[in-house]
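>>> Build me a structure from this.
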Amino acid sequence: MKKILIVEDDRAIAELERDYLEASNFTVVIAYDGKCGLKRAVEDTYDLLLLDIMLPGIDGFQICREVRKVKNTPILMVSAKHEDIDKIRGLGLGADDYVIKPFSPSELVARVKAHIARYERLTGMDGKEQKKILQSGDLEIQLETHRVFLAEQEITLPHREFELLSFLAENPGIVFSKEKLFERVWGLDAAGDTATVMVHVNRIRDKIEQNPSKPIYIETVWGAGYRFRK
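Sure thing, here's the model as predicted:
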């Protein structure tokens, strides 16, 4: 049974999330403050973290930052804030998705299932073998082991960045719009979420490009989207 950590100080919301997740056969643990949430997230093992942003003690941004130093567990951030800057900041820290309150509990459950399923596919935990290695210049992407090497030096990518890079690399020379990339990689409605793709592309470039402002692997096609160089 998959195990979810909810870090949420609003007990009514936390219990609503728990009830819907448990009804879908998830095991749920709740932390009602940031300090307890961070401790549980780092010390225990979960299949996904559901983080509120505004928390007493330590906020969701800081928890996300600290977790990403040691784990690639899928992270969904939940907030009443509608500002794009908060969404971009969360994604920039390594969150995989951002859900705005009020939200549909059934949609939240669907997002949780989708992120866990994709993470398991990427890490080989779904029982399906992947033996393909993608190579482009000094860049090597090992699909089976979920590892990336640049000039024989390993580059650490959270699973969503890895999936985006892998998808582009498996389709070299093809231009994908931000909307199409969100649909193919995140598997959810792309409306209004092009910033998610942009943030992840920029994070990948910072790690694999010698000069991120003049990328050679992931190219921007102005007015159209992105493509992986053949």
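>>> Please count neighbours and contacts with C-alpha atoms only from this point.
Noted.
>>> Residue 220 sits in which helix or strand?
strand 218-221 (DSSP states H and E).
>>> how near is residue 21 to residue 48?
Distance of residue 21 to residue 48, given as Cα to Cα, to the nearest Å: 12 Å.
>>> same question, residue 17
With distances taken as Cα to Cα, residue 17 is found 13 Å from residue 48.
>>> I'd like the structure of this one too, to check against the first:
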Amino acid sequence: MTLANILVVDDETEIIDIIELYLNKAGYQVFRATTGEMAVNLAVDKQPDLIVLDIVLPDISGFQVTAKLADLGLNDIPVIFLSCRNEEETIVQGLHLGDDYVTKPFSPSELTARVEARLRRKQATASSSAAGNQQQLCFADLVIDLPAHSVRIRNTEVPLSTTEFKLLCLLVQNRHRVFSSEQLYELVWHTQGLDDVRTVMVHISNLRRKLEIFPDSKEYILTVRGAGYRFNHALSGS
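Alright, predicted model coming up:
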């Protein structure tokens, strides 16, 4: 069995040492980077399965690293931000650019669990797409191509992160069900945490903004007051 490769990026080598110790015990191979440019070069060279990325780095920020990776076509690599910055706007930006956000000081065991959960989700998404008989899901102007991992509205490509795509597919494929924030977090992130409600709210907000790209766009994701979220199944006629 091939080990998953994790790129850990932090300017403090002691933190990398701790993370590497826990990830190695969990069976992962770790690549190390202490600067943003080193992280970009390693990502290109090693093609890691996931990146644990600090935001405050000596040369460029972690956010700039994700932008460079996107320019290089590597925006499908899951990113877990790990940072001492706990301002709401920074966390929101991190959740928009990456797949998860962990603040320092942190629990190495919890971080390892989040890495494992994110990799399980990545594998499950790939497996379900490969095994699924239904290649496309179509609702009004929305077309979800499962094998291609793409979303289009009126033939316009909608760029979604891996997490946003997973969240949308979960809602669409269970369109008659209402999910609470806690349920969505557990099903999509495969873990539980103190920031689950805020994390889900941010991703739902980002998803709505990306889907409602036209002035007369449909409302695809509905909020059910006091209960959670569901897909607007009226668009499918079922």
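>>> Kindly provide the TM-score of these chains.
Overlay of the two chains. TM-score (TM-score structural alignment, normalised by the length of structure 1): 0.89; 228 aligned residues with a Cα RMSD of 2.3 Å.
>>> just to revisit the earlier point, read off where the strand holding residue 220 of structure 1 ends up in structure 2.
Mapping strand 218-221 of structure 1 onto structure 2 (TM-score structural alignment) gives residues 221-224.
>>> Now the matching stretch on structure 1. Mean distance?
Superposing on structure 1 and averaging over aligned pairs (mean Cα distance after the TM-score superposition for structure 1), stretch 221-224 of structure 2 comes out at 1.9 Å.
>>> Counting neighbours, which bits of that stretch end up buried?
residue 221 (16 or more other Cα atoms under 10 Å).
>>> what sits against the spatially most central residue of structure 1?
Relative to the mean C-alpha position of structure 1, the nearest C-alpha, by Cα atoms, centre = their mean, is the one of residue 96, at 2.2 Å. By Cα atoms under 8 Å, 6 or more residues apart in numbering, the contact set of residue 96 of structure 1 is 74-77, 115, 160.
>>> Recalculate using a threshold of 7 Å.
By Cα atoms under 7 Å, 6 or more residues apart in numbering, the residues touching residue 96 of structure 1 are 74-76, 160.
>>> Please apply the same query to residue 36 of structure 2.
Contacts of residue 36 of structure 2 (Cα under 7 Å, 6+ apart): 57, 59-62, 65.
>>> which of these are buried?
Buried among those by 16+ other Cα under 10 Å: 57, 61-62, 65.
>>> Sitting in helices, which of these do you find?
62, 65 (DSSP state H).
>>> Can you tell me which of the buried ones among the contacts of residue 36 of structure 2 is nearest residue 35 of structure 2?
The closest of those to residue 35 of structure 2 turns out to be residue 57 (Cα to Cα; 5.8 Å).
>>> need the contact list for whatever residue of structure 1 lines up with that closest one.
Here residue 57 of structure 2 is matched to residue 55 in structure 1, going by TM-score structural alignment. Applying Cα under 7 Å, 6+ apart to residue 55 of structure 1 gives the contacts 8-9, 33-34.
>>> what does residue 190 of structure 2 give?
residue 117.
>>> Now do it against residue 63 of structure 2, distance only.
24 Å.
>>> Give the aligned range of the helix or strand encompassing residue 88 of structure 1 in structure 2.
Element membership of residue 88 of structure 1 [criterion: DSSP H and E] is helix 84-92. Aligned by TM-score structural alignment, helix 84-92 of structure 1 falls on residues 88-96 of structure 2.
>>> mean deviation (superposed) between the matching stretch and structure 1, please.
Looks like 1.3 Å for stretch 88-96 of structure 2 (mean Cα distance after the TM-score superposition for structure 1).
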